[in-house]
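# missing the sequence, but the structure's below:
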């Protein structure tokens, strides 16, 4: 399937904020029939990350790849159109969705009650856990050792809230993306990095001087976001995920990107 890359202006996020500020319900920005709109346009616009391996990142050819992107391709196949990947970040993934710049957001996004007030979510397609990575020589061995220490985290995520609650004595330093948070650790500007376990494993795999601590202090159910009330597209996403689970395609993609069998089954309806 041919994939294309489109970069969006920050004005989209500003427009979304303006809509919220005016008291307009997010659902009012959606098309009456998103599936029909996608087919008329001839492509699915999918918000994905370009900096969060293995969910969404740029490969050595500067092409976007990852688990989230492969999932979205299957959704697009079900609808019968190609997919165009639109770069989003944690702060912009919901505003760009609400403002109509993307049809869905598949961006390693945890389904929370607070976010559910603004957008709708698919069934959980990945269940992760939050942990910490530190240099092997570090004196930090667990959460209780973080008092007075600086911990980098990705800005605008549930990860940021979780670490603040789990280690109230730590000094939280938020960065716009994982790569920046990781670089801060490598350069010694922070003492630890917190994030989703599988993402930290990606960093540790290629950097043997770092170790992931055994603490697991949150459960992160990832969902694909659609505009509130967009039941037709949400159903298309859910049915694609469930078909993938039943056919074994989901397990193949999971093993491709995580190197293991999925340990949490997807919700499948009769």
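Perfect, I can see it now. Model, not experiment: these values are computed from the prediction.
# only C-alpha atoms for contact and neighbour calcs from this point on.
Noted.
# the closest residue to residue 82 other than its chain neighbours: neighbouring residues, count only.
Nearest residue to residue 82, sequence neighbours excluded (C-alpha to C-alpha, 6 or more residues apart in numbering): residue 43, at 5.0 Å. Neighbour count of residue 43, defined by other C-alpha atoms under 10 Å: 19.
# before we go on, here's another structure to hold up against the first:
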């Protein structure tokens, strides 16, 4: 798992005047034939075919879905277009299947890579992983008006979670003295929080942002409870592909275009409420965490300290905008 660190040399805040996101190239009009010029080399085969076959789970917003007009959309969908372009591959072909079947598609050569909110998992045999293309954390969901704002307030509470071993394992390791943990499957599982069967829920923030839209009585009160990431999976034994993917992702993440994708598909407005007595700073146009840290704390590296004080309020630093209020350290001596 890659450490949850944000490059402070890159502008983390994108405003209305920033460069518009580059539209993805159109999907191929027909399926490309398999290319076996160099058996086992997934990258070269995809480059020769001119098509990157991406396995994904269908109807999986905000990562991938088809809208009412029949247009393919989603954070991962657009990211796949940009990755393919960086690999020198003009087209992307989606291979849709159930979530747990996607690694098998890659191992059997039916897809070149897979992307569907996968956290790198060494227990999946025959699969290797790229570096992270989205760093994220679990979030805390409660009914509006609930006194629960942090995981420390879950003592004696019933906690709900999507039936994901990684999430339930994290709850076991980090939330002591809870009453019970109940896991659920299927769409609409947040109904159990809305119906007060459990007091709170723990969930991946990218998915929570979308699914909570159907539950007007629920709210997210804390982000980044842990450090995790989504990565591209592919058949092991392809070091050229791994190196190319990592290079492409690094370049994309450093661009304003990537910031635009975050804002378009994973939006969330930071709470302007701060603890009483906090020192604060209001973000100005053109600010980065590194710039603020240098001007206010004396060193660029101190951006990490500022982020630690604010990460529970907003899921991703790329979502910060002019006018947002940051909680600041009391003094340099506290660093």
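That came through, no problem. Bear in mind that the values here come from a model prediction, so they are computed numbers and not experimental data.
# that older thread, which residue lines up with the residue nearest to residue 82 of structure 1 in structure 2?
For residue 43 of structure 1, the aligned position in structure 2 is occupied by residue 51, per TM-score structural alignment.
# ok, the nearest residue to residue 56 of structure 1 once chain neighbours are set aside - contacts?
Leaving aside its sequence neighbours, residue 56 of structure 1 sits nearest to residue 66 (C-alpha to C-alpha, 6+ apart; 4.4 Å). Residue 66 of structure 1 is in contact with 53, 54, 55, 56, 57, 257, counting by C-alpha atoms under 8 Å, 6 or more residues apart in numbering.
# what about residue 66 of structure 1, distance to residue 185 of structure 1?
Noted for residue 66 of structure 1: a distance of 24 Å to residue 185 of structure 1, by C-alpha to C-alpha, to the nearest Å.
# got it, and residue 157 of structure 1?
To residue 185 of structure 1, residue 157 of structure 1 is 18 Å away according to C-alpha to C-alpha.
# and whatever residue of structure 1 lines up with residue 205 of structure 2, how many neighbours?
Aligned counterpart of residue 205 of structure 2 in structure 1: residue 197 (TM-score structural alignment). Neighbour count for residue 197 of structure 1, taken as other C-alpha under 10 Å: 18.
# in three-state terms, how would the equivalent of residue 138 of structure 2 over in structure 1 be classified?
Aligning on TM-score structural alignment places residue 138 of structure 2 opposite residue 130 in structure 1. Three-state call for residue 130 of structure 1 (DSSP: H, G, I helix; E, B strand; the rest coil): strand.
# how do the contacts of residue 66 of structure 1 look in structure 2, which are kept?
By both residues aligned by TM-score structural alignment, their matches' C-alpha atoms under 8 Å, these still in contact after alignment to structure 2 are 53, 54, 55, 56, 57, 257.
# quick one on the thing from earlier: isn't the match of residue 205 of structure 2 up against residue 129?
Yes - with contacts defined as C-alpha atoms under 8 Å, residue 197 of structure 1 counts as touching residue 129 at a distance of 5.6 Å.
# who touches stretch 191-208 of structure 1?
Residues outside stretch 191-208 of structure 1 that contact it (C-alpha under 8 Å, 6+ apart) are 52-54, 128-135, 138, 149-154, 159, 163, 181-182, 185, 210-212, 220, 258.
# longest helix of structure 2?
If you go by DSSP state H, structure 2 has its longest helix at helix 239-253.
# that one vs structure 1, average distance?
Compared with structure 1 after the fit, helix 239-253 of structure 2 shows a mean deviation of 2.2 Å (mean C-alpha distance after the TM-score superposition for structure 1).
# read off where that helix ends up in structure 1.
Counting by TM-score structural alignment, helix 239-253 of structure 2 falls onto residues 231-245 of structure 1.
# show me where the stretch 1-150 of structure 1 has its helices.
11-21, 34-41, 67-79, 93-98 (DSSP state H, counting those that start in this stretch).
# got a markdown table for these, with distance to residue 144 of structure 1 too?
Below are those laid out as a markdown table (distance: least, C-alpha to C-alpha, whole Å):
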| stretch | distance to residue 144 of structure 1 |
| --- | --- |
| helix 11-21 | 38 |
| helix 34-41 | 48 |
| helix 67-79 | 33 |
| helix 93-98 | 33 |
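# what's the most buried one of these?
Stretch with highest mean neighbour count among the helices of the stretch 1-150 of structure 1: helix 93-98 (a mean of 28; mean count of other C-alpha atoms under 10 Å).
# helices or strands up against that helix?
Helix 93-98 of structure 1 sits against helix 11-21, strand 44-48, strand 104-105, strand 225-227, with contacts defined as 3 or more C-alpha pairs under 8 Å, 6 or more residues apart in numbering; DSSP states H and E.
# quick one, which of these is nearest to residue 82 of structure 1?
strand 44-48 (6.3 Å; C-alpha to C-alpha).
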